[in-house]
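Asks: quick one: sequence plus predicted model below, questions after.
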Amino acid sequence: MRGRENNPKCFPLMTISYVYPNTADIPQRGGLDIRSRLAKAAGCSFIEIPADLIKKESEVELTGQEFCTFLTPQSISRLYTPTQDFSGAVPYILHTDPALNKQARLRWNDPMWTDRFVTMILDISERFGIPPAKIEIHPGDRRNSFADIAHGVKMIQAGYQDAYGFMPEILLENRTGQFISQGSQIEALWNYVMQNNPELTDSFGIVLDIQQLFTVTKERFLPSLEKIPDGCQKGFHIHRLHRPPQTGDGIPWPEAFARISAIKHDMIINPEIHHNNQVVNVIGFCEANLKSGVSVSHTQ
């Protein structure tokens, strides 16, 4: 199977790059070095690393901080490891807190909260010694608005511009139970951005979690997927309840990959599963389905 060369996969008018996921087999938090080695072995061009709030009892005990609070620089030094091999580091994607716990509410409508969020992720990047290539954020509840999301994106990018002279791409992930979870809501967000913040359209977009969309929409999955504008789709999370997907598992994967294959710009795919020994197989599943998409042809 192709995909071991640590090279993006090139199609006419687009390049697909794979992300090594934050698996349960990797020491959580941690650093870039071990993830970079795993990514290279699997042929991935990016690595995913978590940037959650304090999220486990073990972290409360280690740091002395309360549950679901922003990490302090002292806590970051305990939870993350500095980069040793900068020349071998694979570009990383910060996956920020998805607010799985109600105490971790994402308050994009609160400028002071957003400022503290930006400070925390900048401190994490400082620990690594290099900025992220991309940052994944989540919508939060209905107290947030499209304007709040756009403002948050600009604050994050301004923080990195000031610190590094570089603005990472910001990707919003759809989440079940949050205010942007299905195709019509993503379409409305993108229309808002194009009308009110067109300067963000190149550096902001959606990383679509196919499983999350299916959970929300069920039999309406394909119509919901079709509503999402091509221009905003910058990446995909591929998994079946964080296990390897397979044809016939309930999600219409051939149709989903045909839709992915029709997009004519670069994107990332994160095979978002829990175990290292399954990553390459899920990449193979993606490649096999992408090759069957009628609107693209696979080239080396």
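Replies: Structure's in. What do you need?

Asks: every contact and neighbour count from this point should use C-alpha atoms.
Replies: Fine.

Asks: and Gly152, what element?
Replies: helix 146-164 (DSSP states H and E).

Asks: again with Pro223
Replies: Residue-wise, Pro223 maps onto helix 221-227 under DSSP H and E.

Asks: how about the helices in the stretch 51-200 of the chain?
Replies: Ranges of helices in the stretch 51-200 of the chain, per DSSP state H, counting those that start in this stretch, are 57-63, 73-79, 111-128, 146-164, 183-196.

Asks: in a markdown table: those, plus mean neighbour count.
Replies: Formatted as a markdown table, these follow (neighbours: other C-alpha atoms under 10 Å):
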| stretch | mean neighbour count |
| --- | --- |
| helix 57-63 | 14 |
| helix 73-79 | 16 |
| helix 111-128 | 19 |
| helix 146-164 | 18 |
| helix 183-196 | 18 |
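
Asks: re the thing from before, orientation of the helix holding Gly152 relative to helix 183-196 in degrees?
Replies: 60 degrees (axes from the mean of the first three to the mean of the last three C-alpha atoms, to 10 degrees).

Asks: just checking, what packs against helix 146-164?
Replies: On a contact count with 3 or more C-alpha pairs under 8 Å, 6 or more residues apart in numbering; DSSP states H and E, helix 146-164 meets helix 111-128, helix 183-196.

Asks: helix 111-128 and that helix, what's the angle between them?
Replies: 40 degrees.

Asks: from Glu126, how far off is Ser77?
Replies: 10 Å (C-alpha to C-alpha, to the nearest Å).

Asks: over to Ala188?
Replies: 35 Å.

Asks: just Leu213 next, same as before
Replies: 34 Å.

Asks: one more: Glu169?
Replies: 18 Å.

Asks: out of the helices of the stretch 51-200 of the chain, which gets nearest to Tyr92?
Replies: helix 111-128 (9.9 Å; C-alpha to C-alpha).

Asks: now do that closest one: which elements does it pack against?
Replies: Here helix 111-128 touches helix 73-79, helix 146-164, going by 3+ C-alpha pairs under 8 Å, 6+ apart.

Asks: want to compare, so here's the second one:
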Amino acid sequence: MEEPAVHIPGIVFASFLFQHANRDSDVEGLLLGETHMEQHVTISDTEEDQVRLTQTYSVHKHVCCSQLNSWYDAVGRVDLASLRRVLGADPPERVIGWYRQRRNSEQRMSMRETAVHRSLKAALRRPAAIFLLVTPGAEAGSTHRTEYSAFLSGDRLVPVVLTNMASLDHQAYWTAPAATSAASYRRAVARHSSKLLDASGQLADVDAINAMNSELQRELRMTCGAVADSERALQKMLVDVSTLKRKLGERKSTTVNKDDAPAAKRNVCLQLAVRALLADSPLFATHTLTLDARPVTQVKLRPSPRK
């Protein structure tokens, strides 16, 4: 499942705060921009590739309403005709959500805001529209704070990233310029397009860099696969060596036991035979020998009676 995120340029968010500071009441309006999917692949030597999908909502501009409840009724039903009048020359297809600023309130959607948000998603046929809630306030009359949150629904929060006109943490080049209606931007692009853009209007050098990066990624995956295969083969070899060592030890212990058992049995039989044949021999009756190697029979001496 993709992970949503909202990117708002710093200048757009500053205009939010400027309009709110110059109004005596709450402010609401529509958010215009684009939604795109980003794929982030994490390559590891020990684990499988991890693919993470991020659905990014890029806010390009906002349209402030002159008064509250101007494009929906009291129960939250959206009027498309009133919505188009608020947008003016901007097409409804560029609407990715709406916002509201209210003072000294909690960071949660009210029942009416939830109803309006649900009706707006149905009217625009955009099930993933966002709602941006900005709640400025003051603590003890001196410290001012501004809290902001983005919602996909009444209980699902979306992280908000404030950037300086664009995201600073891009991990890939943009293959197409950002869409804008500024005349100065079009003139600047037209002067330099012959050097940077190809016949189809795409950034040619960026496509070449992306192709090279894709080739490097494929080579890296192949190398990681070869390393993983060699590690698995090494583990299997170590297991086989351990098994052979265990079997060899068991075989050695079995051979030693077989050799020792008959020898011990033969020694017992020999001892019994010698005792049976030479039981009456003087050699078994003494441990003392003469100079001629003759046994001396040991006679127990009785103590002499005392006089």
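Replies: Done, it's in. Just so it is clear, the model here is predicted, and its values are computed rather than measured.

Asks: what's the TM-score here?
Replies: TM-score of the superposed chains, computed with TM-score structural alignment, normalised by the length of the first structure, equals 0.28; 128 aligned residues with a C-alpha RMSD of 5.6 Å.

Asks: for the stretch 201-300 of the first structure, what spans make up the strands?
Replies: 204-209, 233-237, 267-270 (DSSP state E, counting those that start in this stretch).

Asks: which of the three states applies to Val206 of the second structure?
Replies: What DSSP: H, G, I helix; E, B strand; the rest coil gives for Val206 of the second structure is helix.

Asks: how close does it sit to Met212 of the second structure?
Replies: Val206 of the second structure is 10 Å from Met212 of the second structure, by C-alpha to C-alpha.

Asks: neighbour count: these two, which is higher?
Replies: Val206 (17 against 12; other C-alpha atoms under 10 Å).

Asks: now the more buried one: how far from Asn213 of the second structure?
Replies: Taking C-alpha to C-alpha, one finds Val206 of the second structure at 10 Å from Asn213 of the second structure.

Asks: do Thr255 of the second structure as well
Replies: 63 Å.

Asks: tell me which of the two has more neighbours.
Replies: Taking neighbours as other C-alpha under 10 Å, Thr255 of the second structure and Asn213 compare with Asn213 leading, 13 against 10.

Asks: thinking again about what came up before, how about a markdown table for the helices of the stretch 51-200 of the first structure, with distance to Ile268 of the first structure added?
Replies: Converted to a markdown table, the helices of the stretch 51-200 of the first structure look like this (distance: least, C-alpha to C-alpha, whole Å):
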| stretch | distance to Ile268 of the first structure |
| --- | --- |
| helix 57-63 | 31 |
| helix 73-79 | 27 |
| helix 111-128 | 21 |
| helix 146-164 | 19 |
| helix 183-196 | 18 |
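
Asks: those: which one's closest to Gly284 of the first structure?
Replies: With C-alpha to C-alpha as the yardstick, what comes closest out of the helices of the stretch 51-200 of the first structure is helix 183-196 (26.7 Å).

Asks: now the helices for the second structure?
Replies: 10-21, 80-87, 111-124, 183-196, 204-277 (DSSP state H).

Asks: and the stretch 201-300 of the first structure, by the same measure?
Replies: Here the stretch 201-300 of the first structure has its helices, by DSSP H, counting those that start in this stretch, at 210-217, 221-227, 253-261, 279-291.

Asks: tell me what the second one is packed against?
Replies: What it means is helix 221-227 of the first structure. Packing partners of helix 221-227 of the first structure (3+ C-alpha pairs under 8 Å, 6+ apart): helix 183-196, helix 210-217, helix 253-261.

Asks: closest to Ser36 of the first structure out of those?
Replies: Short answer: helix 210-217, nearest of these by C-alpha to C-alpha, at 25.3 Å.

Asks: next, the angle from that closest one to helix 253-261.
Replies: 110 degrees.

Asks: so which elements touch helix 210-217 of the first structure?
Replies: helix 221-227, strand 233-237.

Asks: same thing but at 7 Å, please
Replies: Counting contacts by 3 or more C-alpha pairs under 7 Å, 6 or more residues apart in numbering; DSSP states H and E, helix 210-217 of the first structure is packed against no other helix or strand.

Asks: that helix to strand 233-237, inter-axis angle?
Replies: If you take the same axes, to 10 degrees, helix 210-217 of the first structure sits at 90 degrees to strand 233-237.

Asks: could you pull out the buried residues of helix 210-217 of the first structure?
Replies: Residues 210-217 are the ones in helix 210-217 of the first structure that count as buried (16 or more other C-alpha atoms under 10 Å).

Asks: would you turn the residues you listed into CSV with distance to Val282 of the first structure?
Replies: Below are the buried residues of helix 210-217 of the first structure laid out as CSV (distance: C-alpha to C-alpha, whole Å):
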residue, distance to Val282 of the first structure
Ile210, 14
Gln211, 14
Gln212, 17
Leu213, 19
Phe214, 18
Thr215, 20
Val216, 23
Thr217, 23
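
Asks: which of these lies closest to Leu122 of the first structure?
Replies: Gln212 (28.1 Å).

Asks: any idea how far the closest one lies from Phe236 of the first structure?
Replies: Gln212 of the first structure is 11 Å from Phe236 of the first structure, by C-alpha to C-alpha.

Asks: please apply the same query to Gln185 of the first structure.
Replies: From Gln185 of the first structure to Phe236 of the first structure the distance is 17 Å (C-alpha to C-alpha).
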